[in-house]
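>>> Next comes the sequence, and after it the predicted model I'd like to discuss.
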Amino acid sequence: MVRQAERIDQLEAEVAELKRRLGQNSRNSSRPPSSDSPFTKPAPKSLRRESGKNPGGQPGHPGSTLALVEDPNERKRHEPGACRGCGAGLADAPEVGMERRQVFDLPPVTVQVTEHQLIARRCSCGTTTCGTAPDGVTAPTQYGSRITAIILYLYVGQFLSKKRTAQALAELFGTPVSEGTVAAVTRRAADRLDDFLDVVRDRIVEAEVAGFDETALRVAGELHWVHCARTDRYTLITCHRGRGQEGIDHAGVLTRFRGVAVHDAWAPYDTYVNADHQLCCAHALRELQAVADTAAQTDPDARWHWATQAADALVAMQKLVDDAIMAGADTIAPDLLGTQVGLYHSAVQIGYNQTTAPSTKTMQKHNALARRLLDRQDDYLRFTQDWRIPPDNNGSDATSA
């Protein structure tokens, strides 16, 4: 009977772990939305709680609405016809007002072909001398700098495929561009970067705050890792076979970085002790959501759970910082921030105590999360003390993906 009971406990633990894995999606784990099943996609739900604000731009937001310009490229006057009152002509009537309406549009765009004729002349001495082509004009036919820039912008900047980039050029400007041309233009541009990557690397190293992330990539059928280091102005993307410290060192940023590194809880980042760290709250919210989802499966009637309280407190702290920045304040009321810090700390302490003797792999994961949220509380909440620091690493996460 004892052996049977042990076997039942083991099977129940395995079933619980399988349910946990099956329940993972982009809302409660680090899986990308593309990995969600098309048949059981999770209902869209933001991890942010209700803010109480109306949707859209908030009062005081600068916005980007079109404004009338004082010097338009062209003015067209539209005269009234006959008088609406008596029907008389108004050609000689005095002008008493004018309403301005402006239309912003692009002029018709067509490709212009410039022919450079290199004239050859023969001197009386018998020597023939040919004119010299301008810099960059090296072939009988080629694309100019503007089309080259647009190709690079669409392909590299907007992540269109080679096929769609070529198609866009052909449809927008009526000029044929092949996929091979897109690849060749990109390769030539990369070859001319010279020390550009070193400059970007140095600028990120000198920054006060930078985000870091890594994601898997297949290169020639083998697993590699894309490493991203970025600020609000610069982004460096490198590729390496290693995900951990070897790949991070190859990027050449964190080894010299002295600011605040924003990243997820991937352990190799913590080996760089020369930097301060802000752990990504967005990752923590997804992990807490997974814990809450598991609890809801085992006890659907439960009205409170430590993971939900911890998540609510994290979101509330982000809102406090956002509101203070929006209002132009210098500080957050200590009692407001202290209340949320207390809710966060007490919740994860309860979560840690409840899972101290984990009986399943799921409980082990929950215990590890609660312990990390406790031990690294300062690193998770650093953004509340230094408003230069974002609370999440979503920018680097999206860039590397």
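In hand now; what should we look at?
>>> going forward, measure contacts and count neighbours with C-alpha atoms only.
Will do.
>>> Quickly find the element holding Arg121.
Here Arg121 is covered by strand 120-122, with elements defined by DSSP states H and E.
>>> Next up, a structure to set beside the first:
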Amino acid sequence: MDRMREVIGELAEQVRKQAEVIQALKARLDKDSHNSSKPPSQDGYKKPAPKSLRKPGEKANGGQPGHKGHTLKATEPPDHVEEHAPGCCISCKGDLSGVSVSGSESRQVFDLPPMRIEVTEHVAQTKVCPACGTVNCGEFPPKVDAAVQYGDGVTSFCAYLNTQHYIPLDRTTQLFEDMFQHNLSESFVLKANHAVSESVKPAEEAVKTCLVASEILHVDESGIRVKGKLHWIHVASTDKLTHYAVHAKRGAQAMNEMGVIPKFKGSMIHDHWKPYFQFTECDHGACNAHQLRELVGVVESWQQPWAKDMIGVLCDIKGAVDAAKKKGATELPEGMKAKFVQNYEKVLADGYAANPLPPEDESPSGRKGRKKQSPPRNLLDRLRNFQADTLRFMNDFRVPFDNNLSERDIRMIKTKMKVSGAFRTLTGAEEFARIRGYISTARKNGLNILGSIKNALAGKPFIPSVA
């Protein structure tokens, strides 16, 4: 009888272990971009319809009152006027060629003119001084150093196509030939990128200085392929500034060499990547969009009610903060904040009750230790241990609820990788990152991208200043 009880106990323990493994495998299969940190590109073609965590707003769809429209409007004076006169009467077929105009109706067509490259010949004249006989030669402009060459307009346009729109080298040359009937080489496009990269270096240093002085800093990183090996592109940004850096490492070494994060003393927003916490001179803010997705995963894969309650608490706090900001407030009432904290901690308690610590177990090697925690328990530990970071947006209205800004800034590299697959050289990756940082900063400040690149080549890059 005792042996039977022992066997039943062993079988029950085996079933329990198998159930845990099945649950973990099922949760892994259920992961996608809406319930984990996986990117949408890994969802596959059979991904379910998106389930947004946002609540419906009160505004109707479409343009809002006061919205500045972009409807095409007639311009005066037009570049060209074409007159269309009736040749004969539609009734009696009489000749109208000599009849004066009694009225008219105008319609305008906006179109592209024939595209062509303009050729400017620079002639350096020679003059002999009548007084002393010295031969004097005129000087060519600084960048005119060959008998035949392309100018800054062509250089900036090639770099613009390749870095802003991710058009590969071969297709950039094809597009240029189709548009302007000039056959460029791929090496010219690479030289164009190099020239732009060198011209925006002063802007890059100014951006880094401004980022260090900012109150809020968004950071993120994403993997890229360089020379067939894994590298990382790091981003540090604000709503007006963007800086990218390429490094072989993902962690603290790369962040230190990037030269922004170690000097930053404001609030840094990130997705809880552990190396960020090595920098203790600044405050940290959690990306709650990531945590909401993980909570959705707990609801769907483990069917635990506390996770749904925590989603409600975080969304309620965000709603209260957004409403207060609209009214011009700079903080929530102390009583309201205390109530939110109480609700937050109650949900944590419910979560821990549903996820007790696993019992100590003896491993196959004979060493005793605690079992690996479940994902719900790990998420609970993070929400508890980093409660201040999670709720920093509630206590400091300058801190955003999520890290979507840097995720938008880093998203472009995934598009680049889908188009090109990899960078052939580290230099090419670094030049691409520097140009993209300059382009992003210019765009955030309302500047024309192509014009900003041309200005940089002319020695006048956009240089942001510390506010």
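All right, it came through fine. Computed from a prediction, not measured in an experiment: that's the story for all the values here.
>>> thinking again about what came up before, ok, residues contacting the strand holding Arg121 of structure 1?
Strand 120-122 of structure 1 is contacted from outside by Thr128, Thr129, Cys130, Gly131, using CA atoms under 8 Å, 6 or more residues apart in numbering.
>>> Identify the residue of structure 2 aligned to Leu373 of structure 1.
Using TM-score structural alignment, the equivalent of Leu373 of structure 1 in structure 2 is Leu383.
>>> Equivalent analysis for Val262 of structure 1, please.
Using TM-score structural alignment, the partner of Val262 of structure 1 in structure 2 is Ile269.
>>> State the distance from its match to Ser237 of structure 2.
Distance of Ile269 of structure 2 to Ser237 of structure 2, given as CA to CA, to the nearest Å: 10 Å.
>>> tell me, what's touching these two both at once?
Leu217, His218, Val219.
>>> Tell me which residues of the top helix by length along structure 2 come out buried.
Longest helix of structure 2, by residue count under DSSP state H: helix 2-30. Residues of helix 2-30 of structure 2 classed as buried: Ala24, Ala27 (neighbour count, 16 or more other CA atoms under 10 Å).
>>> How about stretch 221-231 of structure 2?
Glu221, Ser222, Gly223, Ile224, Arg225, Val226, His231.
>>> Show the residue spans covered by the strands in structure 1.
120-122, 128-130, 209-219, 222-230, 235-240, 260-263, 276-279 (DSSP state E).
>>> hmm, who's touching the third one?
It refers to strand 209-219 of structure 1. 204, 223-231, 243, 259-264, 388-389, 393, 395-397, 400-401.
>>> Mind giving me the ChimeraX select for those, buried ones only?
Here is the ChimeraX command that selects the buried residues among the contacts of strand 209-219 of structure 1 (16+ other CA under 10 Å):
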select :204,224,225,226,227,228,229,230,231,243,259,260,261,262,263,264,389,393,395,396,397,400
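>>> residues touching the match of Val262 of structure 1, list them.
Ile216, Leu217, His218, Val219, His284, Gly285, Ala286, Cys287, Val399, Asp402, Asn403 are the contacts of Ile269 of structure 2 under CA under 8 Å, 6+ apart.
>>> circling back: just send the contacts of strand 120-122 of structure 1 back as a markdown table, with distance to Leu22 of structure 1 and neighbour count too.
Formatted as a markdown table, those follow (distance: CA to CA, whole Å; neighbours: other CA atoms under 10 Å):
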| residue | distance to Leu22 of structure 1 | neighbour count |
| --- | --- | --- |
| Thr128 | 79 | 10 |
| Thr129 | 76 | 12 |
| Cys130 | 73 | 11 |
| Gly131 | 71 | 11 |
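>>> could you redo these as a markdown table and give each row distance to Thr339 of structure 1?
Output for those, formatted as a markdown table (distance: CA to CA, whole Å):
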| residue | distance to Thr339 of structure 1 |
| --- | --- |
| Thr128 | 87 |
| Thr129 | 84 |
| Cys130 | 81 |
| Gly131 | 78 |
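>>> Quick one: end-to-end distance for stretch 361-379 of structure 2.
With CA to CA as the measure, stretch 361-379 of structure 2 spans 22 Å from end to end.
>>> Buried residues, it. List them.
For stretch 361-379 of structure 2, the neighbour count (16+ other CA under 10 Å) marks Ser374, Pro375, Pro376, Arg377, Leu379 as buried.
>>> Any idea which residue is closest to the centre of structure 2?
Asp409 (1.8 Å; CA atoms, centre = their mean).
>>> Give me the aligned partner of that residue over in structure 1.
When structure 1 is aligned by TM-score structural alignment, Asp409 of structure 2 is paired with Thr399.
>>> so how far is Asp232 of structure 1 from its match?
Separation of Thr399 of structure 1 from Asp232 of structure 1 (CA to CA) stands at 12 Å.
>>> sorry, back to before: ok, which of the strands of structure 1 comes nearest Ser26 of structure 1?
When the strands of structure 1 are compared by CA to CA, strand 209-219 sits nearest Ser26 of structure 1, at 15.1 Å.
>>> What range does that closest one cover in structure 2?
Going by TM-score structural alignment: strand 209-219 of structure 1 matches residues 216-226.
>>> Now the matching stretch on structure 1. Mean distance?
Once fitted to structure 1, stretch 216-226 of structure 2 is off its aligned match by 1.4 Å on average (mean CA distance after the TM-score superposition for structure 1).
>>> now for the buried residues of stretch 221-231 of structure 2, which pair is the farthest apart?
Once CA to CA is applied, these give Glu221 and Val226 as the farthest pair, at 15.0 Å.
>>> if we can go back for a sec, the match of Asp409 of structure 2 and Ala229 of structure 1, how far apart?
9 Å.
>>> returning to what we had before: where helices are concerned, which of the buried residues of stretch 361-379 of structure 2 count?
Those of those lying in helices (DSSP H): Pro375, Pro376, Arg377, Leu379.
>>> Do you have the helices of the stretch 251-400 of structure 1 handy? List them.
281-298, 306-327, 334-354, 361-375, 377-380, 394-400 (DSSP state H, counting those that start in this stretch).
>>> Relative to Ser178 of structure 1, which of those helices is closest?
Closest among these, using CA to CA: helix 394-400, at 26.9 Å.
>>> Quick one: list the elements packing against that closest one.
If you count contacts as 3 or more CA pairs under 8 Å, 6 or more residues apart in numbering; DSSP states H and E, helix 394-400 of structure 1 packs onto strand 209-219, strand 222-230.
>>> Quick one: those as TSV, columns for distance to Cys239 of structure 1 too.
Putting these into TSV (distance: least, CA to CA, whole Å) gives the following:
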stretch	distance to Cys239 of structure 1
strand 209-219	9
strand 222-230	5
